[in-house]
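J.: Got a predicted model here, sequence first, then my questions.
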Amino acid sequence: MWTKVKNLVWQWRGVWITTPTVTGLIILLRLFGLLQSWEWGVFDLYMRWRPQEPKDDRVVIVSIDDRDIHHLQRSAISDATLAKLLNKLKAQQPRAIGLDIYRDLPVDHGYEDLAKVFTSTPNLVGIQKVVGKSDRDIVAPPPILKERDQVGANDLVIDADNKVRRSFFYLTDNNGKTVFSFSLHLALHYLEKEGIFPNKDWQIGKAQFRPFEAYDGGYVRADAKGYQILINYRGGSRYFESISMTDVLLDKVPKNWGRDRVILIGNVAESSKDFFFTPYSSTLLSLPEPMTGVEIHANLTSQIISAALDNRSLFKSRTEPEEWLWIFFWSFVGATLTWQLRYHSIFALERFVCSIITLGILLGSGYIAFIWGWWLPIVPALIALISSAIGITAFVARSVADIRKIFGRYLNEAVVANLLESPEGLKLGGERRKITILTSDLRGFTATSERLQPEEVVKILNFYLECMADVITQYQGTIDEFMGDGILVLFGAPTQRKDDAERAVACAVAMQLAMEKVNTKMQEWGLLPLAMGIGINTGVVVVGNIGSEKRTKYGIVGNQVNLTYRIEGYTIGGQILISESTLKEVGSIAMVIGQKQVKPQGVKEPITIYQIGGISDPYNLVLPSKKEELKTLPQPISIQYAVLDGKDICDTLFKGSFIKLSCQEAEVCVENISPEELPAELTNIKLNLLSFPLHELADEDVYAKVLTKPTSQGNFYISFTSKPPTVEAKLKSLISEVSHN
């Protein structure tokens, strides 16, 4: 169970790292207020995108515009005119009249008439300005209405982008007295006729009015003084039914036009400068259109009445921890989808469709929630979604870079660039090309590995292959494949050069020289030394990307590949054999120290292979010469051997004896056998030691290769390719005794 969990954690490590990291960064950005203006923008956009609501006939406006003022032939409305207007509206029997005009002082001699109207109209509400930085910013209410508690504050809250999205429900003046907002006063007058009154928790009818807080919605550290609410606008400018003051004064209004309505009187003239920007002001294709103050108060009045009577939504927001979980969720979605589709092309249809659907779900869910009255953090969620996708993409790109770095251990940078950056580099298909092929193999390592623990085998192979890969990369070879302890290297694919064969031979010599480093490490680990054989061939093959769209391998196909393996099969440890075609390509700089004509399986005519001892200028690499001094044994050691046919051991057993011996070679004498039955040169054999002093090791298998060294009739030389440690120790001890006698 724990292993499965660990595997799951590792497999999804990109998601586990990216999701909380991106979420934390987005939350920090949000707390610093860097996303606030964007969140306001989405709020405004959703506000404009909402379906148009039907008009609220319960609230109407009497507007005073420039034509009305011009009709009066004076710059301000006289007290007498205002008194006449109010009396006309009283006759309509409205539930409330809201006078959104400052009247803290008498204007002219008609104030007595206006005072009578103020005194005789209990459902009339005046205004005062409560909030201000100085006394000059505060406007007192009409004294008579103040005494009768018929005054509301018309203060609005303007956000940093100069838009009105919230307003006061009530607030406290400089004297510490609570002042209801102008809109709340009017709404309560209307609801009183419906038998609805607020309780102490501001439950009014069907609605619970909760105060705005500093971090509600997209706000960060907002000034939440007083009791504020977010404005749920019904529409933009000119949404509410409006008639002009002149029409009222001239009795051009139907008799019962204002009955049981809330009538707001407000100045909409350009000269009044009573204009504010709202969420409906911004559009992409037109200049911002402000809204008059009286229209904003009409929206607020309608909002309170509609919420109390019709249960119309009030804007709400989730708690901070809940919003953090929302952001975390979308960060997880972005990371998960990108991680799941990480192996698909960035232009793949699946990625495109999933991206569109995910974005649609996020924006759509935010829009639906907005219609229901919930202000969700869409911008932080969207940024989290996109950032997580980018983060996972970057993580995958980093992984690809790491893969490329690892790939670069086996291929030089030019080869990697050709495969990964060339438009044709990764296409399926191949081409005929003349290249040089190098194969290498550790002699007898398979038998050796059977005596070791798997962990030790892997450790040895990793170190050996790492050393060889460094050399191959240095000589710009392409490692096509690791096959256990075998390596297949290409020179001339995918990038072809004139000196491919020369570099292949130089690389082979350098690889044999690098075995000293490998065997030093083997000695440190208390293991027997390793020996490697290398075969090289040059010929025409088909090279390219082989496989399918899901699984592709860059490789080569052709009989020249098989021939290279045959040549390598003739080698003994420390030996390099090349074909005649390779020698022609390399020329005189190849140091040939021997040659042999062989007839490999699958080849019709015999071929000549050449043993290389080094390569001259410009590489100047030479293998150290190793002369095996065979000691004549005072008493032959009986053996039993069988010839290997490929990987199979022949059933026929032959008897013979060692007459000469060294640590790496031996001369074998076979009696009563015809020359045709002698093992052919370069044949592999398996033998067992039978006579004293090695008879107790008779069960230990020793592997060797028949050499081409000439000897007397009935004899042949062998080179050991694999010896068990016990046999190695016994042979060394025996040779040491012979040397001292």
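T.: Arrived safely, thanks for sending. Residues are numbered from 1 along each chain as shown.

J.: contacts, neighbours, all on C-alpha from now
T.: Fine.

J.: The most centrally placed residue in the chain sits in which helix or strand?
T.: Central residue of the chain (C-alpha atoms, centre = their mean): residue 392, 0.8 Å from the mean position. Residue 392 belongs to helix 378-410 when assigned by DSSP states H and E.

J.: Okay, buried residues for that helix please.
T.: Neighbour-count burial for helix 378-410, counted by 16 or more other C-alpha atoms under 10 Å, picks out 378-393, 395-396, 404, 407-410.

J.: Okay, one more to line up with it:
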Amino acid sequence: MKIKDRYVVLIILLLFCVISFFNSLEGLENKFRDTILESENRVDTRVVIVGIDENSLMHLGRWPWSREIHGQLIKRLKEGGAAVIGLDFLISEDIQSTQSTQSHKSIDITKLSVNDTNQDFAFTEVLEDADNVVLPLYGIFPGKTGLGDIKALDVVGPLDIFKKSTRAGHINVIPDTDGIVRKGLLSFEYQGETILSFPWLIYQEYLKNQKRILPDFRVPVDEWNRFYLDFVGGPGEVEHHSYYDILSGSIPKEYFENKIVLVGPYAPGLNDYYPTPLDYQTPMYGVEIHANILLALLGNSFKEEIAAPWLLFILFGFAAGSFFISKRYKPFVSLVIISALILSYFLTAHLVYNQGIILPLVYPTTLAVVIYLIILVYRYLEENIQRRRVTALFGRYVAPQVVEKLLCQGDGPKLGGERRVITVLFIDIRGFTSLAEKNSPEDVVSILNRYLDICTRTILKYDGTLDKFIGDAVMAVFNSPQVLEDHVWRAVQAAWEISCSAQEILKSETAQPDQIIQFGMGIHTGEAIVGNIGAEFRMDYTAIGDTVNTAARLESYAGSGEILLSKASCNEVKERVRTEFYGDLSLKGKARSVPVYKLMGLVRE
């Protein structure tokens, strides 16, 4: 490959660093966190919700209700010893607009009177007497805002008459782009004033009520002053009771002693609900979200994402690990190992999440998978290139099916050669000199190609390797590079078929006397060195050694139409051929004579 895979991996790593910096996969990251990290925990019973539910709407009438009703609820909770009371609904209308929409049903309002015809003034007295009520306000923001620039254009809050008797915190709930609420807004600026969140003010009031000092802990926030919400339970998990049941006395007021009581909408028709990471399908009421924030404050269980240097470290670790594993092991094994590492990482992320640390999930694991796929593609391309090289190397010498088998085996002959038992077949055209004298050069080449084509096709038919043409001679090797259990028998069959083909041409009516040629052949079996022999820039796949020389010597002794076999070759196929002893020949380079046999035919089964 011209471009090294490590360079491509480095580019991908840098790309993921940029993507993670801009949080381009935020939506996918959030989905992974919701699935893997979020889980329900034990709910603190110090927080109780008083819900404006269907039961209360049925008995008290259409929302909104009069100040009298809310005042009576606050009085009962205060008498019961509630530590803090948080009203999670806006009281921003004057009394006339409230009364115009009021319709009471099955409860006598006179019994709920706060003994003052001016309900706003009376409600103010209730707030002053309770001295533990936190009211809400709502910030209105521009459509777009820059990092760190969290300033409201306007706020909708309680009437001025109520502001002197209590504190107000914002109840803004800001879902992510997919509509899921995962973070809370700690505070924002309005006309130079810092507006704290509704739960944060309730928490301060609770500590004040319990005569405790505000702990010195930091709420980790992002660039928009938002903190990650650690939901302790799904919808309905925080203890809740019906607003009407409190007023009617069904639940004793003493039950709320030292508790933080949040009063808010708890009916679908009031349109104050949002999906959360714990349950996309069943929405959570806004008052429940504030309750979860309060529980996080009480338990100091806020979560913080790791710093950028740690993120880069994790990305680099996953990139290096995936690269090493993918290069070191086969694709399936690599996939199993990388999958196991990713699962282990997810488990680790879940464990450290419970300790307040949020690890990135999508960026490192996706990087690992991408690098695995890149290495897989590189392997495929490299194997394809290698396939072409092998095909170019062996395609001229062996049958296409032999090349395919070599490629499928993936473990061809070693570079530089290996020792192997092979059978060597040498074929030489007899009478070629006379043929060249009697025919034109063009005719000689044509005749030679005709006979050599017979040799080539027959050798490849029996899965032999065409080693080389040596003038008018042919050298073939069996059992290399492809392993053949019956390589001797295949070589003998090929030699006999070549001889028969020559005889058929000789007997044909179209054969011209001055163009008739025959073959002399020699076959020997033994050890040889087979492999790529030559220079780095020019090499041939061939066989060298005494086995090759012996086969060549046998061919030189063979007459026209004769096939001579060494004893080593003859012994391997003696049950399948008919032979006659040719004699003990003294071959060049041999200290002892060699017994030689002449092939007379094949024994057909």
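T.: Perfect, I can see it now. For clarity, every value in this text was computed on a predicted model and none was experimentally measured.

J.: Mind checking the TM-score on these two?
T.: Taking TM-score structural alignment, normalised by the length of structure 2 as the basis, the two superposed chains have a TM-score of 0.67; 475 aligned residues with a C-alpha RMSD of 4.6 Å.

J.: re earlier: may I have the residues that are in contact with the aligned residue in structure 2 for the residue nearest to the centre of structure 1?
T.: In structure 2, the residue paired with residue 392 of structure 1 is residue 375, using TM-score structural alignment. Shown in contact with residue 375 of structure 2 (C-alpha atoms under 8 Å, 6 or more residues apart in numbering): 5, 323, 326-327.

J.: Compare those and tell me which is most surrounded.
T.: If you count neighbours using other C-alpha atoms under 10 Å, the busiest of these is residue 326, which has 25 neighbours.

J.: if I line the two up, what does it land on in structure 1?
T.: Using TM-score structural alignment, residue 326 of structure 2 pairs with residue 338 in structure 1.

J.: So its match sits against residue 391, correct?
T.: No: between residue 338 of structure 1 and residue 391 there is no contact under C-alpha atoms under 8 Å: 9.2 Å.

J.: I'd like the distance from residue 472 of structure 1 to residue 409 of structure 1, if you could.
T.: 9 Å (C-alpha to C-alpha, to the nearest Å).

J.: For the stretch 501-650 of structure 1, which segments are assigned as helices?
T.: 559-569, 580-586 (DSSP state H, counting those that start in this stretch).

J.: so can I have CSV of those showing distance to residue 36 of structure 1 and mean neighbour count?
T.: Formatted as CSV, the helices of the stretch 501-650 of structure 1 follow (distance: least, C-alpha to C-alpha, whole Å; neighbours: other C-alpha atoms under 10 Å):
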stretch, distance to residue 36 of structure 1, mean neighbour count
helix 559-569, 67, 21
helix 580-586, 72, 18
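
J.: Next, format these as TSV and append distance to residue 503 of structure 1.
T.: Listed next are the helices of the stretch 501-650 of structure 1 as TSV, based on distance: least, C-alpha to C-alpha, whole Å:
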stretch	distance to residue 503 of structure 1
helix 559-569	16
helix 580-586	9
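
J.: The contacts of residue 375 of structure 2 in helices, which ones?
T.: Among the contacts of residue 375 of structure 2, the members falling in helices (DSSP state H) are 5, 323, 326-327.

J.: farthest pair in these?
T.: Across those, the longest distance by C-alpha to C-alpha is 11.2 Å; it joins 5 and 326.

J.: Name the SS class of residue 109 of structure 1, please.
T.: coil (DSSP: H, G, I helix; E, B strand; the rest coil).

J.: measure it to residue 81 of structure 1 for me?
T.: Relative to residue 81 of structure 1, and taking C-alpha to C-alpha, residue 109 of structure 1 is found at 11 Å.

J.: Out of those two, name the residue with the larger neighbour count.
T.: Neighbour count, other C-alpha under 10 Å: between residue 109 of structure 1 and residue 81, residue 81 has more, with 18 against 11.

J.: Check whether the more buried one sits in a helix, strand or coil.
T.: Per three-state DSSP, the secondary structure class of residue 81 of structure 1 is helix.

J.: for the longest strand anywhere in structure 2, which positions count as buried?
T.: Longest strand in structure 2, counting residues (DSSP state E): strand 518-534. The neighbour-count check on strand 518-534 of structure 2 (16+ other C-alpha under 10 Å) flags 518-533 as buried.

J.: Tell me the one among the residues you listed nearest to residue 190 of structure 2.
T.: residue 532 (82.2 Å).

J.: So for that closest one, what's the nearest residue that isn't a sequence neighbour?
T.: residue 541 (4.4 Å; C-alpha to C-alpha, 6 or more residues apart in numbering).

J.: Show me what that neighbour lines up with in structure 1.
T.: Checking with TM-score structural alignment, residue 541 of structure 2 has no match.

J.: ok, the contacts of residue 375 of structure 2 vs residue 474 of structure 2, which is closest?
T.: Checking the contacts of residue 375 of structure 2 against residue 474 of structure 2 by C-alpha to C-alpha gives residue 327 as the nearest, at 43.0 Å.

J.: With adjacent residues omitted, what lies nearest to the match of residue 326 of structure 2?
T.: residue 389 (5.5 Å).

J.: Give me the contacts around stretch 189-204 of structure 1.
T.: For stretch 189-204 of structure 1, contacts defined as C-alpha under 8 Å, 6+ apart pick out 95-96, 123, 188, 205, 208-210, 260-262, 305, 308.

J.: Give me the distance from that stretch to the chain's centre.
T.: Its chain's C-alpha centre and that of stretch 189-204 of structure 1 lie 54 Å apart, by C-alpha atoms, centre = their mean, to the nearest Å.

J.: Run a quick neighbour tally on the aligned residue in structure 1 for residue 305 of structure 2.
T.: Counting by TM-score structural alignment, residue 305 of structure 2 lines up with residue 317 in structure 1. Residue 317 of structure 1 has 19 neighbours, counted by other C-alpha under 10 Å.

J.: and the residue of structure 1 most remote from its centre, what is it in contact with?
T.: Largest separation from the mean C-alpha position in structure 1: residue 109, at 76.6 Å (C-alpha atoms, centre = their mean). Residue 109 of structure 1 is in contact with 79-80, counting by C-alpha under 8 Å, 6+ apart.

J.: where's it relative to residue 189 of structure 1, distance?
T.: From residue 109 of structure 1 to residue 189 of structure 1 the distance is 31 Å (C-alpha to C-alpha).

J.: likewise residue 421 of structure 1?
T.: Distance from residue 421 of structure 1 to residue 189 of structure 1, by C-alpha to C-alpha: 76 Å.
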